[in-house]
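A.B. asks: Next comes the sequence, and after it the predicted model I'd like to discuss.
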Amino acid sequence: MAKKPCGGGGAFEVSSSLVESGGRNNAGAAWLDDDGRPRRTGTVWTASAHIVTAVIGSGVLSLAWAIAQLGWAAGPAVMLLFAAVIYYTSTLLARCYRSGGGDDAVATGKRSYTYMDAVRASLGGRHVALCGAIQYANLFGVAVGYTIAASISMLAIKRADCFHHVKAHNGKRAASSCTSSSNPYMILFGAVEVVFSQIPDFDRIWWLSILAAAMSFTYSAIGLALGVAQTVANGGAKGSLTGIGIAAGVTPAQKVWRSLQAFGDIAFAYSYSVILIEIQDTVRAPPPSEAAVMRKATAVSVAVTTVFYTLCGCLGYAAFGDAAPDNLLTGFGFYEPFWLLDVANAAVVVHLVGAYQVFCQPIFAFVEKWAAAAWPDSAFMAREIGLGPRLRISVFRLAWRTAFVGLTTVVAMLLPFFGDVVGLLGAVSFWPLTVYFPVEMYVAQHGVRRGSTRWLCLQMLSAACLVVSLAAAAGSIADVVDALKVYRPFSG
């Protein structure tokens, strides 16, 4: 019996002869794909939902701050530039899902179930270990960052309601009575993720991705509406062509670091290559090929996110100018319309619940594949708990995924400024995962001749993105250093 490889948690056993034959002679089996696995059911729309859930995170609310650092000239231009880069490199990566390459009409070659599988099939050697280390460190950092972000939104709801009920909007007594720690909310978020983490794989969380994507549109739309209202109340748009200037409280060095961080934030906000192969592995079998489906899904999701990113960033900057806050929703205060802000923050929390799962599924699947291979005869690995006639939970999955969620929660509580560290992880991972590996895999699989015009253009793109990663990493390091100056463990 051959066990299901990584790509969607849990083990599924099929006939070894079926797998060895590639399933081609059993294509008539309605429930199996060409690799002997249960037939995939993903479409352009489910893949788009996964991508939008992963890409449009709560970070969209910080884009007004990023635009404020760069100004009206560079800010929107950088957004459009990186939308184009992400779309192009994502299509290159999608064409490497099958080791045979193939074209958009016919899918041939062996499937890659994970990003690491694709790197192994195309490049091999030390590239695989390097890819895995960067990918999983990045995903772990994102999980911690999402825990912090969700707790901030939950705490904002509590504070807004508290301020409203005490009816003392400017009173120090009211402010002190509404102060609380975010740690309980991190624990609550972790408890919810423990439950949702028992969903076995990507195929089973399509509904959660669609719900999360809808929530991202909800809070983005509220932010847009409030931005428009604030701009109208101001009597016009604020801001300048070059962004925040050198003034009181902003030194020339800070201007440089903030600009680099803003440039990096915009670039990384679009990146989802780290989970693209895992998403592609949910797409139903051809025709058309999985690469063609992912190209359409990428076009839809990048177009949607670009519109929302540009609107949220630009309207937020128009509303607040150089004083644009890190979180667009906090710029409107805690008070009125407090109920609308509560809805927006609640949508942020629901979205992050889904986004956490989308980003963590590759980690879950990798560990479970490794454990199944390491202890194939373990009774603990095979044991299941029945919760109903059609609901059974793997004991190993319950134990390991609960431990993982608990670890991310504790790290979030220990390092409340971990968002800066996540930015550093994003800076370090952007170039290799989003640009370098997709470019090199495409070159290797499709026989792009070294020294040809196409090869030179691809290498120039890779080199330019490497410079961006290094610059953004420098800006993130500066932020981490500043955060360490006032660091207090479990400060919440």
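C.D. replies: Perfect, thanks for sending it. In this text the structure is predicted, and so the values were computed from the model without any measurement.

A.B. asks: going forward, measure contacts between C-alpha atoms and count neighbours the same way
C.D. replies: Fine.

A.B. asks: quick one: residue 425 and residue 136 touch, right?
C.D. replies: No - contact criterion Cα atoms under 8 Å: residue 425 and residue 136 do not qualify, at 10.4 Å.

A.B. asks: which of these two has more neighbours?
C.D. replies: A direct count of neighbours by other Cα atoms under 10 Å for residue 425 and residue 136 places residue 425 higher, at 21 against 17.

A.B. asks: so the more buried one, which of the three states?
C.D. replies: Classification of residue 425 by DSSP: H, G, I helix; E, B strand; the rest coil places it in helix.

A.B. asks: Tell me the spacing between the spatially most central residue of the chain and residue 386.
C.D. replies: Residue closest to the mean C-alpha point of the chain, counted by Cα atoms, centre = their mean, is residue 54 at 3.8 Å. The spacing between residue 54 and residue 386, counted by Cα to Cα, to the nearest Å, is 32 Å.

A.B. asks: Could you tell me whether residue 139 really is in a helix?
C.D. replies: Yes - assessed with three-state DSSP, residue 139 lies in a helix.

A.B. asks: Do I have it right that it meets residue 359?
C.D. replies: Yes - counting by Cα under 8 Å, residue 139 touches residue 359, with 6.1 Å between them.

A.B. asks: hmm, who's touching stretch 54-65?
C.D. replies: 149, 213, 216, 220, 223, 262, 265-266, 269-272, 305, 309, 312-317, 322, 324-329, 348, 351-352, 355, 358-359 (Cα atoms under 8 Å, 6 or more residues apart in numbering).

A.B. asks: dropping in the other structure now:
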Amino acid sequence: MDSMEQGVSSLNIESRLKKNLDDDGRIKRTGTVVTASAHIITAVIGSGVLSLAWAIAQLGWVAGPAVLMAFSFITYFTSTLLADCYRSPDPITGKRNYTYMDVVRANLGGRRVQLCGLAQYGNLVGVTIGYTITASISMVAVKRSNCFHKNGHQVKCSTSNYPFMVIFACIQMVLSQIPNFHKLSWLSIVAAIMSFAYSSIGLGLSIARLVGGAHAKTTLTGTTVGVDVTGSEKVWRAFQAIGDIAFAYAYSTVLVEIQDTLKSSPPENKVMKRASLAGISTTTLFYVMCGCLGYAAFGNDAPGNFLTGFGFYEPFWLIDVANVCIAIHLIGAYQVFCQPIFGFVERWCSERWPESAFINHEIPVGVPCLGTTYCANLFRLTWRTMYVVVTALLAMIFPFFNDFLGLIGAAAFWPLTVYFPVEMYITRTKMKKYSFTWMWLKILSWACLLVSLMAAAGSVQGLINSLKTYKPFKA
């Protein structure tokens, strides 16, 4: 009788364990369209929104909004193609692919897997460096706005960015110990709320400036050659503006990882497509309003970052609130972009050295007050801390906002947002070569490659100019 009871008990335990596991044996995913949309908004409405007024100023009333809408459509279209690749060969019942590299390996294979990894993880590292720069600029802006309010707008109020980069890095060292993406939903929701808050403040201040009678000079073609810029500056800045807009829509680098947080019913690809539509529609609305109203408010003299470049000085407390919101948002956004890097390195090391206690041993640690247990890992603690330190040091070396954003956007947009999703769709559907659909998909891919090259050239030229004029220890 005892043996029968033990058998029933073990079956019940096994049944409960299976209920907590997905079809791949991993802990059951709980993500929904709401959490996925929050991750997307956190990833997309980032520091890029702050440079859109400047980008529209370089392109003008015609090309500026047109480029914004074009990138919006392309990003949504290719994200739907990528969402269908999460499982293969069937998008609903096939085997799960946990990372972008896994998706490319399952659908394309060969050397393109390594090229994908280089593009994806290189971009993710670049974004985390860019977010360290931007967060420190926003923190400095709080201190400077109070200085301007107290001493007048003509005072320099110069402040070093470096201490604030250190503060940001210390916060990230703690948050980076969150084990994986599945535990980040709460942080993404907070970050998404912050992004709406500072975007709305920037929008409101632009409207207030217009209602107050500001008559900024705007044109159909943007900055005027011979008046605002030279001919060569006009070309380079236009290229850089395209790169900034590309960066503002970039989230394909983490799309697969976001999709891997979704529960399996309804099918992940359908939920991800709805989340992409909600996320990109919301961000596009904000982008068009912030970019266009920001340009209308400041004209061809729009600052590179209209909340930290002091396009606005008053009310100083509202500027402070906006910049605090930016800093909080970027704390969460940094984690959204660095967690895939952490996961990739840790999986590789675990497979490479499966017997290593340093890499694989989890140490249970009780968390006071919360009544929960945290599983610490010495390798995770060491390597993630080193990663945050290195990105902070690189941010200190290259503290240039617009140029850096443009270069990151240009480097990632074509391969990750366009090329791989298009090629995988063609392969999966066994599309006939030189058919109508094959032709226009190839034309789209090559056109986006040209745009990426132009944006990269403009951003490199901007970085060179910034390095020539850079004065250390100034905000």
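C.D. replies: Looks like it came in fine. Computed from a predicted model, the values in this text were never measured in an experiment.

A.B. asks: Could you tell me the TM-score of the two chains?
C.D. replies: Their TM-score after superposition, calculated using TM-score structural alignment, normalised by the length of structure 2, is reported as 0.92; 457 aligned residues with a Cα RMSD of 1.9 Å.

A.B. asks: any idea which element residue 366 of structure 2 lies in?
C.D. replies: strand 363-367 (DSSP states H and E).

A.B. asks: Can you give the distance of that strand from its chain's centre?
C.D. replies: Remark: strand 363-367 of structure 2 is offset 32 Å from the chain centroid, using Cα atoms, centre = their mean, to the nearest Å.

A.B. asks: Over to stretch 439-449 of structure 1?
C.D. replies: The answer for stretch 439-449 of structure 1 is 26 Å, by Cα atoms, centre = their mean.

A.B. asks: In structure 2, what stretch matches it?
C.D. replies: Counting by TM-score structural alignment, stretch 439-449 of structure 1 pairs with residues 422-432 of structure 2.

A.B. asks: Could you verify my assumption that residue 239 of structure 2 touches residue 454?
C.D. replies: Yes - Residue 239 of structure 2 lies in contact with residue 454 (Cα under 8 Å); the separation is 5.5 Å.

A.B. asks: So which of these two has more stuff around it?
C.D. replies: Neighbours were tallied for residue 239 of structure 2 and for residue 454 using other Cα under 10 Å; the higher tally belongs to residue 239 (27 against 19).

A.B. asks: Give me the distance between whatever residue of structure 1 lines up with the more buried one and residue 465 of structure 1.
C.D. replies: Under the alignment by TM-score structural alignment, residue 239 of structure 2 pairs with residue 260 in structure 1. Using Cα to Cα, residue 260 of structure 1 is found at 13 Å from residue 465 of structure 1.

A.B. asks: Stretch 76-87 of structure 1 vs structure 2, average offset?
C.D. replies: Compared with structure 2 after fitting, stretch 76-87 of structure 1 deviates on average by 0.8 Å (mean Cα distance after the TM-score superposition for structure 1).

A.B. asks: residue range for that stretch in structure 2?
C.D. replies: With TM-score structural alignment as the criterion, stretch 76-87 of structure 1 aligns to 65-76.

A.B. asks: about what we covered before: if I pick the match of residue 239 of structure 2, what's in contact with it?
C.D. replies: Contacts of residue 260 of structure 1 (Cα under 8 Å, 6+ apart): 471-472, 474-475.

A.B. asks: helix or strand for it, which one?
C.D. replies: Counting by DSSP H and E, residue 260 of structure 1 is found in helix 252-269.

A.B. asks: which residues of structure 2 does the helix or strand that comes right after that helix align to?
C.D. replies: As assigned by DSSP H and E, the chain's next helix or strand after helix 252-269 of structure 1 is helix 276-280. Residues 255-259 of structure 2 are matched to helix 276-280 of structure 1 when aligned by TM-score structural alignment.

A.B. asks: cool, stretch 364-372 of structure 1 as well?
C.D. replies: Per TM-score structural alignment, the counterpart of stretch 364-372 of structure 1 in structure 2 is residues 342-350.

A.B. asks: Could you check the matching stretch and say which residues are buried?
C.D. replies: By neighbour count on 16 or more other Cα atoms under 10 Å, the buried set for stretch 342-350 of structure 2 is 342-343, 346.

A.B. asks: Now that stretch on structure 1. Mean distance?
C.D. replies: Relative to structure 1, stretch 342-350 of structure 2 is 0.5 Å off (mean Cα distance after the TM-score superposition for structure 1).

A.B. asks: What does residue 250 of structure 1 correspond to in structure 2?
C.D. replies: Looks like residue 250 of structure 1 aligns to residue 229 there (TM-score structural alignment).

A.B. asks: How is the residue lying closest to its match once chain neighbours are set aside assigned, secondary-structure-wise?
C.D. replies: Distance criterion Cα to Cα, 6 or more residues apart in numbering; nearest residue to residue 229 of structure 2, sequence neighbours excluded, is residue 223 at 6.8 Å. Classification of residue 223 of structure 2 using three-state DSSP returns coil.

A.B. asks: name the element the aligned partner of residue 94 of structure 2 in structure 1 belongs to?
C.D. replies: Counting by TM-score structural alignment, residue 94 of structure 2 lines up with residue 109 in structure 1. For residue 109 of structure 1, there is no enclosing helix or strand under DSSP H and E.
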